[in-house]
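# Build the 3D model from these lines:
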Amino acid sequence: MTSPAFYPIGTPGQPWGGADVAVWRSRQAVRRSYAAEVASLIETLRARFDVSDYGRLDYPSGSYPLFAIKSRDWRDELPIALVTGGVHGYETSGVHGALQFVERHAAHYAGRINLLVAPCVSPWGYERIHRWNPDALDPNRSFRADSPAQESAALMRLVAPWRERVRMHIDLHETTDSDESEFRPALAARDGKPYEPGTIPDGFYLCADSANPQPAFQQAVIAAVAKVTHIAPADPDGTIIGSPVVAHGVIEYDCRKLGLCAGITDAPYRTTTEVYPDSPRATPAQCNAAQAVAVCAAIDYALAHGAG
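Below is the predicted model of the structure:
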């Protein structure tokens, strides 16, 4: 059943034009600081890691440097682990979980695997606590050739030299109550489609790549995170966010077909995390820790099981 949920921008049944996007963009206010909350933390890591700008987003509302954190002892013969966060800028633990992993756990992997971490792919969205970029584009549906999203294109350029050498890629995300209250209604309005209400899963889950699901890898991550926070149960119809649950806490997407970040490399082990920060059973600290633990478990599995 669909609902003609009201959204205050655009004409129902018609995709947005440029004027609608401009109205939407004018309503997006800065609510937190990328420089103070993210870039400043990255600066503190320069003493122990190689930190570089891999691009810059230039928008009329501001300019944002994009940071990558690399192992200082990078060795070409070692495999590569790629960690991405903040592809959806509003998903806070994706950003801060990635930084927590670097701060507290990355040193454990020195000399064993090369680490490449892009902790905040979408700083404009981070500041405005939004899923989209200022062009009303979802970066996590835009990882494809000639991407219209600056955020996606910049990350793909960063990763391109190592795409075939990445052994593990974990992309850190959240599913929030605002997905239903704001972002899915906005998406329906933007595309001129009826809004179809959904449910928000209470707990952590993973999205595997249906092209190479690696179920044992996914379950190793789930088992580690279950020690930190609860795993989302399936809805009564056996789905999570409308996708069939294929194993405890795991659904699957075709990452490359959908233009998802998890599909940008040929890594044999790849996954997308989803935590639920609005749960009464989880704190922000738990969400950050769950993301960091997921990264560790994913790397540990990739190291123990070679090239898959």
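# From now on I want contacts and neighbour counts done on CA atoms only, so please keep to that.
Noted.
# Wasn't Tyr64 part of a strand?
Yes: assessed by DSSP: H, G, I helix; E, B strand; the rest coil, Tyr64 belongs to a strand.
# wait, doesn't it sit right on Tyr54?
No: taking contacts as CA atoms under 8 Å, Tyr64 lies outside contact range of Tyr54: 11.0 Å.
# number of nearby residues for His230?
Neighbour count of His230, defined by other CA atoms under 10 Å: 21.
# Quick one: residues contacting it.
Shown in contact with His230 (CA atoms under 8 Å, 6 or more residues apart in numbering): 203-204, 281.
# Just the buried ones from those residues?
Applying 16 or more other CA atoms under 10 Å to the contacts of His230, the neighbour count classes 203-204 as buried.
# closest to His173 among the contacts of His230?
Phe204 (10.0 Å; CA to CA).
# ok, now which ones touch the closest one?
Taking CA under 8 Å, 6+ apart, one finds 225, 229-232, 249, 273-276 in contact with Phe204.
# Most neighbours among those, which one?
Taking other CA under 10 Å as the neighbour criterion, Val275 ranks highest of those with 30 neighbours.
# Outside of stretch 284-292 itself, which residues are in contact with it?
Identification of contacts with stretch 284-292 by CA under 8 Å, 6+ apart yields 93-94, 96-98, 100-101, 172, 225, 228-229, 273, 275-277.
# Go again with 7 Å.
With CA atoms under 7 Å, 6 or more residues apart in numbering as the contact definition, stretch 284-292 has outside contacts at 93-94, 96-98, 100-101, 172, 225, 228-229, 275, 277.
# Please apply the same query to stretch 140-159.
For stretch 140-159, contacts defined as CA under 7 Å, 6+ apart pick out 54-55, 57, 87, 121-122, 137, 139, 258-261, 264.
# Let's compare: structure for the following, please.
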Amino acid sequence: MNTAPAHYPIGTPGKPWGNLEREEWLSQQTKHRSYETDVMSVIDRLRKNFDVEQYGSLNYGSESYPLFAIRNRDWNDDLPIVLVTGGVHGYESSGVHGALQFIEQHAAGYAGKVNLLVAPCVSPWAYERIHRWNANAIDPNRSFREDSPAEESASLLRLIAPIRDRVLMHIDLHETTDTDDTEFRPALAARDGKFSEPCDIPDGFYLVDDTENPQLEFQQAVIKAVEQVTHIAPSDDKGEIIGSTVVSRGIIQYPLKQLGLCASITNARYKTTTEVYPDSLKATPEQCNAAQIAAVCAAIDYALMRK
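Predicted structure coming up:
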């Protein structure tokens, strides 16, 4: 069933947005939660056991948002590097809180085994507004490329530039929500002067592998761990999830670099994007966070066994 609006309320159908439409869109964005309260306060608690680095700052109008990354103490250049990113899409809450809870609950167990680098909330402006885009109506997760138009993406690229070739595993934590179909896809179509088609939102967890460097056994190991916590998304009648062919239960593939996705930013052998479904009647917010944590731990464990 098509739950998306017949016409997005901003812009003229078939005509890309100009400055006026973007300004109208921005004027409608309001804060629903606090980055300082929800995220920065947790990061402050972590400072006693981890190194916290400010790697950039977002400045939108009168508002400024510091960007933070967390590293283990006693960084050892002889150990492999694991990168965890969350909140690239600010509205995908379990990516942010799953990353932070992973550090609090499990990071100490990897001491002396890996170097951990975690950027838990890449898009804090969007986190506060429960949105996919930044304040310029740009999707950071289509902007991880040189001369990026999104400062969220450009800042993270600068952070990882010195270690890009040394990362063993990168896991990027995301969600697929009902609002992808009711709000964000229609908004994208309106912004670009296109027309939106309804899309079936899968009920359950799934992963996105890299078309150019598929690592199916790695993805399957993560699925096996996560299904102990929450259910795995089934394929639809076409054998697809979100319009892409299912290559194994709960696993699809995207050309990560071509699409400018966050999971493409290193040359890691093992990389994946998680997709949790927080709107499911079968899952609680706590389960969604736990699914992200289980995915991170399973991904690290597999990578260490196969390094």
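# In PyMOL, select just the buried ones from the contacts of stretch 140-159 of the first structure.
Command for PyMOL that selects the buried part of the contacts of stretch 140-159 of the first structure, burial taken from 16+ other CA under 10 Å:
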select buried, resi 54+55+57+87+121+122+137+139+259+260+261+264
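# With distance to Val293 of the first structure and secondary structure as extra columns, can I get the contacts of stretch 140-159 of the first structure in JSON lines?
Listed next are the contacts of stretch 140-159 of the first structure as JSON lines, based on distance: CA to CA, whole Å; DSSP: H, G, I helix; E, B strand; the rest coil:
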{"residue": "Tyr54", "distance to Val293 of the first structure": "26", "secondary structure": "strand"}
{"residue": "Gly55", "distance to Val293 of the first structure": "28", "secondary structure": "strand"}
{"residue": "Leu57", "distance to Val293 of the first structure": "30", "secondary structure": "strand"}
{"residue": "Val87", "distance to Val293 of the first structure": "19", "secondary structure": "coil"}
{"residue": "Val121", "distance to Val293 of the first structure": "20", "secondary structure": "coil"}
{"residue": "Ser122", "distance to Val293 of the first structure": "22", "secondary structure": "coil"}
{"residue": "Leu137", "distance to Val293 of the first structure": "30", "secondary structure": "coil"}
{"residue": "Pro139", "distance to Val293 of the first structure": "25", "secondary structure": "helix"}
{"residue": "Leu258", "distance to Val293 of the first structure": "27", "secondary structure": "helix"}
{"residue": "Gly259", "distance to Val293 of the first structure": "26", "secondary structure": "coil"}
{"residue": "Leu260", "distance to Val293 of the first structure": "22", "secondary structure": "coil"}
{"residue": "Cys261", "distance to Val293 of the first structure": "20", "secondary structure": "helix"}
{"residue": "Ile264", "distance to Val293 of the first structure": "22", "secondary structure": "coil"}
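# count of neighbours near Trp132 of the first structure?
Trp132 of the first structure, neighbours per other CA under 10 Å, totals 24.
# mind checking what it lines up with in the second structure?
Aligning on TM-score structural alignment places Trp132 of the first structure opposite Trp133 in the second structure.
# Not counting its neighbours along the chain, what's nearest its match?
Leaving aside its sequence neighbours, Trp133 of the second structure sits nearest to Asp139 (CA to CA, 6 or more residues apart in numbering; 4.5 Å).
# so the one you found touches Ser123, yeah?
No: here Asp139 of the second structure does not reach Ser123: they are 9.9 Å apart, not a contact under CA atoms under 7 Å.
# In this structure Tyr35 of the second structure contacts Pro124, no?
Yes: here Tyr35 of the second structure reaches Pro124: they are 6.1 Å apart, a contact under CA under 7 Å.
# between those two, who's got more neighbours?
Remark: of Tyr35 of the second structure and Pro124, Pro124 carries more neighbours, 29 against 20, as counted by other CA under 10 Å.
# What separation do you get for the match of Trp132 of the first structure and Gln215 of the second structure?
From Trp133 of the second structure across to Gln215 of the second structure, the span is 29 Å (CA to CA, to the nearest Å).
# and if you look at Ser123 of the second structure?
Taking CA to CA, one finds Ser123 of the second structure at 28 Å from Gln215 of the second structure.
# residue ranges of the strands in the stretch 51-200 of the second structure, please?
Applying DSSP state E, counting those that start in this stretch to the stretch 51-200 of the second structure gives strands spanning 63-72, 81-86, 115-119, 167-175.
# any idea which of the ones you listed is most buried?
Across those, averaging neighbours per residue (mean count of other CA atoms under 10 Å) puts strand 167-175 on top, at a mean of 26.
# by contact count, what packs against that strand?
strand 81-86, strand 270-276, helix 285-306 (3 or more CA pairs under 7 Å, 6 or more residues apart in numbering; DSSP states H and E).
# ok, then the element right after that strand?
For strand 167-175 of the second structure, the following helix or strand on the C-terminal side (DSSP states H and E) is helix 179.
# related to what we said a few turns ago, which of the contacts of His230 of the first structure sits closest to Gly306 of the first structure?
Nearest to Gly306 of the first structure among the contacts of His230 of the first structure: Phe204, at 26.3 Å, using CA to CA.
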